[in-house]
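# Okay, structure incoming, though there's no sequence with it:
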């Protein structure tokens, strides 16, 4: 079957779902189809991940609650069924009301680990005729294959996400930082929209680590990571650069804007209380920050990193707990 080839050719969920709906619409001459899915088991509702035969405005706000009686019914009856038939068995159901408005005729539940996590829905056929039992069986087989494939694709994406995540701070790791900085540098080269980079280092961290122990030091890094995520803009990219160093990629930001954000970060961390921070030389947990920007200071991602790191070194050399912008005199 052509669908099986599609399933095993790739693990990307969006491409997979699109291929599934195209296959179903073609094989069963359906005028429309929906792929409704929750994505993660702890989500309380499902939403449309892909559709065929609908305008976007018709389905963009469609949400089905997992607590709906429809999904309670499917826990005991996992076979594809017509909407009219399941309405008689379930009775009042907001999910069925919404699907009926979209002229859906066939519902096939997607199970992951014995839980209903989605639905494949088919609209009316081009030629008005009922689905036969063999056809419903065929839809059931397709749904089961897709359930396995979507589960594998989800696991793949989760593993891929973990490979780009620092385990201790839950920030992006250095590998992800390198990839994204190169991407953003190329974007800047095309659009000349600006790009800045901040690198920061925890002041006298070794002193704190030696006196309080590594678990306490790790907690300091985790807390700083939280402060960074709360302080940056939504589209900024925060990563653990290594050890007690962090990096923040600022797409579409010039040097002036980078300076404002760097100073805001410095102040936020200085004002944050840390356990036993009085043991530090200046009585507080603080950070030093250096930053540089494209195109003023560099033309490539590698050079931008070098310039921001150079500015950080100057911040530490000039007393710590301060922000330094790169300037050409630093390398002369």
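Yep, that arrived. Model, not experiment: these values are computed from the prediction.
# only C-alpha atoms for contact and neighbour calcs from this point on.
Noted.
# What segments of the chain are strands?
33-37, 45-52, 63-65, 81-82, 106-112, 115-122, 195-202, 237-242, 245-251, 287-294, 323-325 (DSSP state E).
# Among those strands, single out whichever gets nearest to residue 268.
Residue 268 sits nearest to strand 287-294 of all the strands of the chain, at 10.0 Å, using C-alpha to C-alpha.
# List the contacts of that closest one.
Residues from elsewhere that reach strand 287-294, judged by C-alpha atoms under 8 Å, 6 or more residues apart in numbering: 188, 194-203, 254-255, 258-259, 262, 266, 269-270, 298, 304-305, 307-316, 320-326.
# ChimeraX command to pick out the buried ones of those residues?
Burial among the contacts of strand 287-294 is assessed by 16 or more other C-alpha atoms under 10 Å; the matching ChimeraX selection reads:
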select :188,194,195,196,197,198,199,200,201,202,203,254,255,258,259,262,266,269,298,304,305,307,308,309,310,311,312,313,314,315,316,320,321,322,323,324,325,326
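# hold the first one in mind and look at this next one:
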């Protein structure tokens, strides 16, 4: 109580300098009193001995007051120092409680304000750090996505087989969104129906054993049938209300969530890409939805390219190595010649020729030598037929000749002439393996078949039997 009283009595000033002056003055007064007691001649007040006790008490009182004043100055400074050390150690939750209106109070207030600013800055830095970390994670994620898309693009650019591209794209589905199942629904080129073409993931084998590939997909019927017509990416997650169609879809594939992306190109619908999982409370991020859409577009490009390549192959009529007509053109031309022969009541023969022991030659002398032989044989065929006849490379080392208007007897002469020329061409070779011969068979419409497919099928069977019997002959 005394401490508070003296504080109110002497330290009402707002300036620390005033407090120090008061403390210093009191100490000086105490010293003067003490000196007066030691040297009584200085002042008459100190001469009587009766004032001895009073002088001592006054001096003691003055010293106590000065000490209290100094203590009021020193204690807050020590407190501020200790708090400052704790703040410097990183404890930014500390706050200096200083109910003073002098310079020490202002110092405490300034330290508190500085601590708050530091804490705010640290909080802001932590916030930015978390944002930066989140951005880095997203950047890394997008890099992985881009790498996956580039991998599929490289396969397409390299003209890889369609099945390889489709498998790679389906596998990529499992790398995003914690998906565990990838499904490809494609349009069958023969029937035009949409069917499940490929499954990948931990449940793929089980689903295939359950016969999921045999389940029909009808346009406009069920979730998948409607998804084909909508041609938009469909997300089935926690945010999508359940329905009978969704429940049936989830039950069918054994999943709880899915992304269904249409495989389309220039208005043509080729199928659907489906990715799913069984995660509770799953929400598909917009980025993941975008990724599956891009994968579906890449699949569409691959399917479209494959269709174009097949169309080009159909349009090509010649073999790039020999210059003869190719298999596709020969089948089509034979069909046309048979129709023409039927209308005009004329015969039409088909000759199929194969080189004997050509596989052995290929293994012994290599690919380049084998191609050279095929070119020579093609030249012999061109020289051996009339302008109305058509010669073709029908297989690896098989050749065919369409002979419009010629019956089997006339065709035998042409075929045997070809056989002899081939035999004569390689007769003088020193290595017995280079002495190539050929075997040929002849079929005639309508005796051996009324369609091109029937003549070709019968020719293939007859050729195999003839070569098995020794070769270097013409059979019919």
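It's in. On a predicted model such as this, the values are computed, not experimentally measured, just so you know.
# After superposition, what is the TM-score?
The TM-score (TM-score structural alignment, normalised by the length of structure 1) is 0.51; 226 aligned residues with a C-alpha RMSD of 4.9 Å.
# Save the strands of structure 1 as a markdown table, and put in distance to residue 2 of structure 1 too.
Listed next are those as a markdown table, based on distance: least, C-alpha to C-alpha, whole Å:
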| stretch | distance to residue 2 of structure 1 |
| --- | --- |
| strand 33-37 | 18 |
| strand 45-52 | 19 |
| strand 63-65 | 30 |
| strand 81-82 | 24 |
| strand 106-112 | 20 |
| strand 115-122 | 18 |
| strand 195-202 | 46 |
| strand 237-242 | 41 |
| strand 245-251 | 43 |
| strand 287-294 | 49 |
| strand 323-325 | 58 |
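# List just the one of the ones you listed that sits closest to residue 145 of structure 1.
Closest among the strands of structure 1, once you apply C-alpha to C-alpha, is strand 106-112, at 9.7 Å.
# Work out the gap between that closest one and the centre of the chain.
25 Å (C-alpha atoms, centre = their mean, to the nearest Å).
# try stretch 147-159 of structure 2
On C-alpha atoms, centre = their mean, the centre of stretch 147-159 of structure 2 falls 11 Å from the chain's centre.
# Give the buried residues for it.
Buried, per 16+ other C-alpha under 10 Å, within stretch 147-159 of structure 2: 148, 149, 151, 152, 153, 155, 156.
# Figure out which of the strands of structure 1 is closest to residue 160 of structure 1.
strand 237-242 (16.1 Å).
# Longest helix of structure 1, counting residues only.
Using DSSP state H to assign secondary structure, the helix with the most residues in structure 1 is helix 133-163.
# Quick one: work out the angle between that one and strand 115-122.
Relative orientation of helix 133-163 of structure 1 versus strand 115-122 (axes from the mean of the first three to the mean of the last three C-alpha atoms, to 10 degrees): 130 degrees.
# elements contacting helix 133-163 of structure 1?
Counting contacts by 3 or more C-alpha pairs under 8 Å, 6 or more residues apart in numbering; DSSP states H and E, helix 133-163 of structure 1 packs against helix 2-9, helix 13-28, strand 106-112.
# which residues sit against the second one?
To tie it back to what came earlier, the one meant is helix 13-28 of structure 1. Under C-alpha under 8 Å, 6+ apart, the answer for helix 13-28 of structure 1 is 3, 6-7, 10, 30-35, 49-52, 122, 125, 146, 150, 153-154.
# can you give me the angle it makes with strand 45-52?
60 degrees.
# Could you check helix 13-28 of structure 1 and say which residues are buried?
13, 16, 17, 18, 20, 21, 22, 23, 24, 25, 28.
# Residue 239 of structure 1: which of the helices and strands packed on helix 133-163 of structure 1 is closest?
helix 13-28 (26.3 Å).
# Please tell me which residues of structure 2 that closest one aligns onto.
With TM-score structural alignment applied, helix 13-28 of structure 1 matches the range 162-177 in structure 2.
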